[in-house]
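Visitor: The following comprises the amino acid sequence and a computationally predicted model.
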Amino acid sequence: MNPDKPTYILWLPSWYPNKLEPYDGDFIQRHALAVSAFIPVHVVHFVRDKGKIITNSVFVEEKKTGNLTETIVYYSNQISSRGIIEKISSVGKFRSLYRKIIHDLFLKKGLPSLVHVHIAFKAGLVARWIRKKYAIQFFLSEHWTIYLAEARPNFKDLNYFKRYLISKIVKDASKVFPVSNYLGQAIRKRWPDVSYEVVPNVVDIKVFYPGERSVDETCHLIHISNLNYQKDPEKLFRAIKLLKAAGFKFFLDVFGTRNESIKSQINGYGIEDVVTFHQEVPQRILAEHLRNSDALILYSRYETFGCVIIEANACGIPVIVADIPVMHELVRQNENGVLVSPGSAEALADAVINVFNDRKFSKQNIVRSAKLYSYAEVGKLIFDEYLSLGTSNSG
């Protein structure tokens, strides 16, 4: 990219906030905001409206915030029957739609300096077509747990068609940006020739910042996740049961999905009086809850990063996490959190008691650890990667 010829970067995310899923890929949107401080970014995101809630055909909405333009394209399939015919029709509509949308964008705005894909499938299909037709290179950012061997599901669980297409996308990318080295190594195990550079997630320090709260004898804990297999809710709630049985004074705020399985666990452990569930909320509200907590718990089986960790740290509170490989990239033992032996409710319960009773963490040091993930730091990192490509695709 030629820094002397200002242009724009086309972002093609597979996940992105939209009317049907307001929080889907919100971490990618934060990346876009960070980068737009350095160069104009135009996001184009395609959303299949299976239930025809937004449209019976095609609906395009556009929003501009400073240097960031977001175009969300909703589309539905005219064929309502399920099966191979409907799938073929949907694929065909997506293919013709993205070609028209991108063609019209380029006519109106000119060619971008380069394309940046977030999550290979299926936005990477659009990037490969642009690369072939317009000779514009693309970068690929990855957050997806699918590449981790321990994940459920993982790459081998995808059908052959998806595995084939993802392989093509990864191989064609000029560079891959995993959000952690652990994820980068997992990708490289499958594609040894991949060139990658770690680009972590970001935290908005204008929203997540430390506050003051009075210290009392009750420990305020918080957990933020969708409570699926990856997050190991059973061990979390077993630890809560142990804490209650030990007479430890606490309560836990959970921001996540409360399905029937989770309800059954809560009732079975008899902890409904110390656990409060909340729906997904805007970040400013989540930040308030973090500031009023003593510690965040994220006791996952596996992760590629952990946005809630840097958000908690930005608010000045320590994190209690499972001692899995990726956490060593984010957590320094007894500085901004504690690493706990994985798979043990007893170890987790002990860690909670120790963190609360010791109160040995320096809020200033915790907050400092999160500044590495600010919009300014990560936005500049991505912009420098754009500049390093050293070519301009304009004209």
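Guide: Okay, I see it. Residues are numbered from 1 along each chain as shown.

Visitor: only C-alpha atoms for contact and neighbour calcs from this point on.
Guide: Noted.

Visitor: ranges for the helices of the stretch 151-300 of the chain?
Guide: 160-172, 181-190, 233-245, 260-269, 283-291 (DSSP state H, counting those that start in this stretch).

Visitor: from those helices, which stretch is densest packed?
Guide: Across these, the average number of neighbours (mean count of other C-alpha atoms under 10 Å) peaks for helix 233-245, which reaches a mean of 20.

Visitor: Output the contacting helices and strands for that one.
Guide: Applying 3 or more C-alpha pairs under 8 Å, 6 or more residues apart in numbering; DSSP states H and E, we find helix 233-245 packed against helix 260-269, helix 345-358.

Visitor: Including distance to Tyr160, could those helices go into CSV?
Guide: Shown next, in CSV, are the helices and strands packed on helix 233-245 (distance: least, C-alpha to C-alpha, whole Å):
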stretch, distance to Tyr160
helix 260-269, 32
helix 345-358, 38
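
Visitor: and Arg48, which of those is closest to it?
Guide: helix 260-269 (27.7 Å; C-alpha to C-alpha).

Visitor: ok now that closest one, how far from the chain's centre?
Guide: From the chain centre to the centre of helix 260-269 is a distance of 27 Å (C-alpha atoms, centre = their mean, to the nearest Å).

Visitor: Which elements pack onto that helix?
Guide: Identification of packing neighbours for helix 260-269 by 3+ C-alpha pairs under 8 Å, 6+ apart yields helix 233-245.

Visitor: which outside residues touch the helix it packs on?
Guide: Identification of contacts with helix 233-245 by C-alpha atoms under 8 Å, 6 or more residues apart in numbering yields 227, 250, 262, 265-266, 269-271, 299, 343-346, 348-349.

Visitor: Recalculate using a threshold of 6 Å.
Guide: 227, 269, 345, 349 (C-alpha atoms under 6 Å, 6 or more residues apart in numbering).

Visitor: Which of these sits closest to Asp323?
Guide: Ala345 (13.1 Å).

Visitor: Tell me how many other residues crowd the closest one.
Guide: By the measure other C-alpha atoms under 10 Å, the count of residues near Ala345 is 22.

Visitor: take a look at this one as well, against the first:
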Amino acid sequence: MRVVMLSWEYPPKSVGGLAQHVYDLTSALIKEEVEVFLITCGSPGAPEYEQVNGVHVHRVHPYQVSSPDFVTWVMQLNVAMLERAIPLVNDLQGVHVLHAHDWLVAYTARALKHAYQLPMVATIHATEYGRNHGLHNDIQRHISDIEWWLNYEAWRVICCSHYMENELRRVFQIPQDKLKVIPNGVNPESFMYKEQGFSRDTYAAPDEKIIFYVGRLVREKGVQVLLDAAPDILTREPKVKFIIAGKGPHEGALREQVNQMGIANRVYFTGYISDQVRNALYHWADVAVFPSLYEPFGIVALEAMAARTPVVVSDTGGLSEIVVHGVDGLKAYTGNSRSLADNIVPILRQPQLANTLVENAYRKVLRDFGWRKIAGQTKTIYEEVLEAYKTSAWHGQPERQGWIFDRFSRFLGKY
């Protein structure tokens, strides 16, 4: 099985959770005897080509032309990806499946699909409609149209939760038999705490309990709800430090919120942190809190569970499917700061409850969210799509388009 995969994120370029997802999935697919050729966006200092755990990683850079907006930049990235993909597919002479991650690679995926008449699988990690609770301007509607287009062109669509499955059916009218739910996964060994010279005293006083959030600082992640809950929590548990790790466009508003509430001495914005510091903070934290307003899956909750940190999440999206309330975590009403406080405080006060949640959560991670299992499910989809493709009118008829793209790639090579 030979797959060309497209993703705009891959380490070291990491904006959200997509980079880690693609890294773990591709590494696990290699163990399932799937040959993976990944085309992704470049990053300063990263090689244009390297093998990572057996994965052939090709990095490209968008054209160095000014971009008036992000959508234009995405188009420039896609043209650069296509320039790399054309000679790659020609040289391989035997690609079985294309796999595209989200709308940011839709143009490249669609062009390769039709030029070489190959089956294409798409994974949709989130939607513009869901992120914004609707479509409110022309840019959002444009991105949503591209998402619809990618779903339409895909032979099969993978999503990470039943919540996302329902969203895709509702927003894009995707037929049920085209959708497949495969959850995200986590490698517990990646979240083991190791003594590396970090000090807990850097982040909190010895007598302070730690409430930890890590993730992008965007409105849909709900950090503002956690801050709204802080006075209630501090009234009941005065010795608490809120550690907010990550960066994003909502950071300024969150800092202003903290200042207006008069709790700046109780909140530590760390900015970006390394994986080693993240693991240390999980180890020191008394509870990890993820109060998202919109969350297609919620990989951070799995990571906290793998790190053996008790979790409190909002009862929404994929988070609601990961956590069983009172068994392996606690769930609060979405957007409700009082409910959030009411679920955080018991974990701070009851060590036995925290320990029970941690042990149950860790067992669930090992049982249900291993990447080897997820890669096997993904490979099965590749095989099903390939089998259907072989009986279609497309199979065995890529010669004309392949010849055209071969001539085009030679032309690009000259200039």
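Guide: Perfect, thanks for sending it. Nothing here was measured: the structure is a model prediction, and the numbers come from that model.

Visitor: thinking again about what came up before, for the contacts of helix 233-245 of the first structure, which two are the farthest from each other?
Guide: Most distant of the contacts of helix 233-245 of the first structure, by C-alpha to C-alpha, are Leu227 and Ala349, 18.1 Å apart.

Visitor: of these two, who's got more company?
Guide: Ala349 (23 against 20).

Visitor: The second structure: which residue goes with the more buried one?
Guide: Under the alignment (TM-score structural alignment), Ala349 of the first structure pairs with Ala341 of the second structure.

Visitor: mind checking how far the longest helix belonging to the second structure is from the chain centre?
Guide: The single longest helix within the second structure, with elements called by DSSP state H, is helix 70-92. Relative to its parent chain, helix 70-92 of the second structure has a centroid offset of 22 Å by C-alpha atoms, centre = their mean.

Visitor: returning to that earlier point: let's have the helices of the stretch 151-300 of the first structure in a markdown table, adding distance to Ser113 of the first structure.
Guide: Listed next are the helices of the stretch 151-300 of the first structure as a markdown table, based on distance: least, C-alpha to C-alpha, whole Å:
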| stretch | distance to Ser113 of the first structure |
| --- | --- |
| helix 160-172 | 17 |
| helix 181-190 | 25 |
| helix 233-245 | 44 |
| helix 260-269 | 47 |
| helix 283-291 | 32 |
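
Visitor: any idea how far Leu252 of the first structure is from the equivalent of Asp24 of the second structure over in the first structure?
Guide: Under the alignment by TM-score structural alignment, Asp24 of the second structure pairs with Arg30 in the first structure. Distance, Arg30 of the first structure to Leu252 of the first structure, using C-alpha to C-alpha, to the nearest Å: 27 Å.

Visitor: With neighbour numbers in mind, choose between the two.
Guide: A direct count of neighbours by other C-alpha under 10 Å for Arg30 of the first structure and Leu252 places Leu252 higher, at 23 against 17.

Visitor: ok, that one - contacts?
Guide: Leu252 of the first structure makes contact with 221-222, 275, according to C-alpha under 6 Å, 6+ apart.

Visitor: mind checking what it lines up with in the second structure?
Guide: Looks like Leu252 of the first structure aligns to Phe242 there (TM-score structural alignment).

Visitor: Now do stretch 172-180 of the first structure: distance from first to last residue.
Guide: Separation of the first and last residues of stretch 172-180 of the first structure by C-alpha to C-alpha is 21 Å.

Visitor: What range does it cover in the second structure?
Guide: Using TM-score structural alignment, stretch 172-180 of the first structure lines up with residues 153-161 of the second structure.

Visitor: likewise stretch 297-312 of the first structure?
Guide: Stretch 297-312 of the first structure maps onto residues 289-304 of the second structure, going by TM-score structural alignment.

Visitor: contacts for the matching stretch?
Guide: Under C-alpha under 6 Å, 6+ apart, the answer for stretch 289-304 of the second structure is 126, 164, 213, 220-222, 311-314, 317-319.

Visitor: Mind checking which of those land in strands?
Guide: 213, 311-314 (DSSP state E).

Visitor: which of the residues you listed are buried?
Guide: Neighbour-count burial (16 or more other C-alpha atoms under 10 Å) applied to these gives 213, 311-314.

Visitor: Trace Asn267 of the first structure over to the second structure, please.
Guide: Asn267 of the first structure maps onto Asn259 in the second structure, by TM-score structural alignment.

Visitor: any idea how far its match lies from Glu153 of the second structure?
Guide: Going from Asn259 of the second structure to Glu153 of the second structure by C-alpha to C-alpha gives 48 Å.

Visitor: Repeat that for Ala306 of the second structure.
Guide: For Ala306 of the second structure relative to Glu153 of the second structure (C-alpha to C-alpha), the value is 36 Å.

Visitor: Ok, Thr356 of the second structure next?
Guide: For Thr356 of the second structure, the distance to Glu153 of the second structure - C-alpha to C-alpha - is 46 Å.

Visitor: I figured Ser76 of the first structure hits Ile53, correct?
Guide: No. Counting by C-alpha atoms under 6 Å, Ser76 of the first structure does not reach Ile53; the two are 9.1 Å apart.
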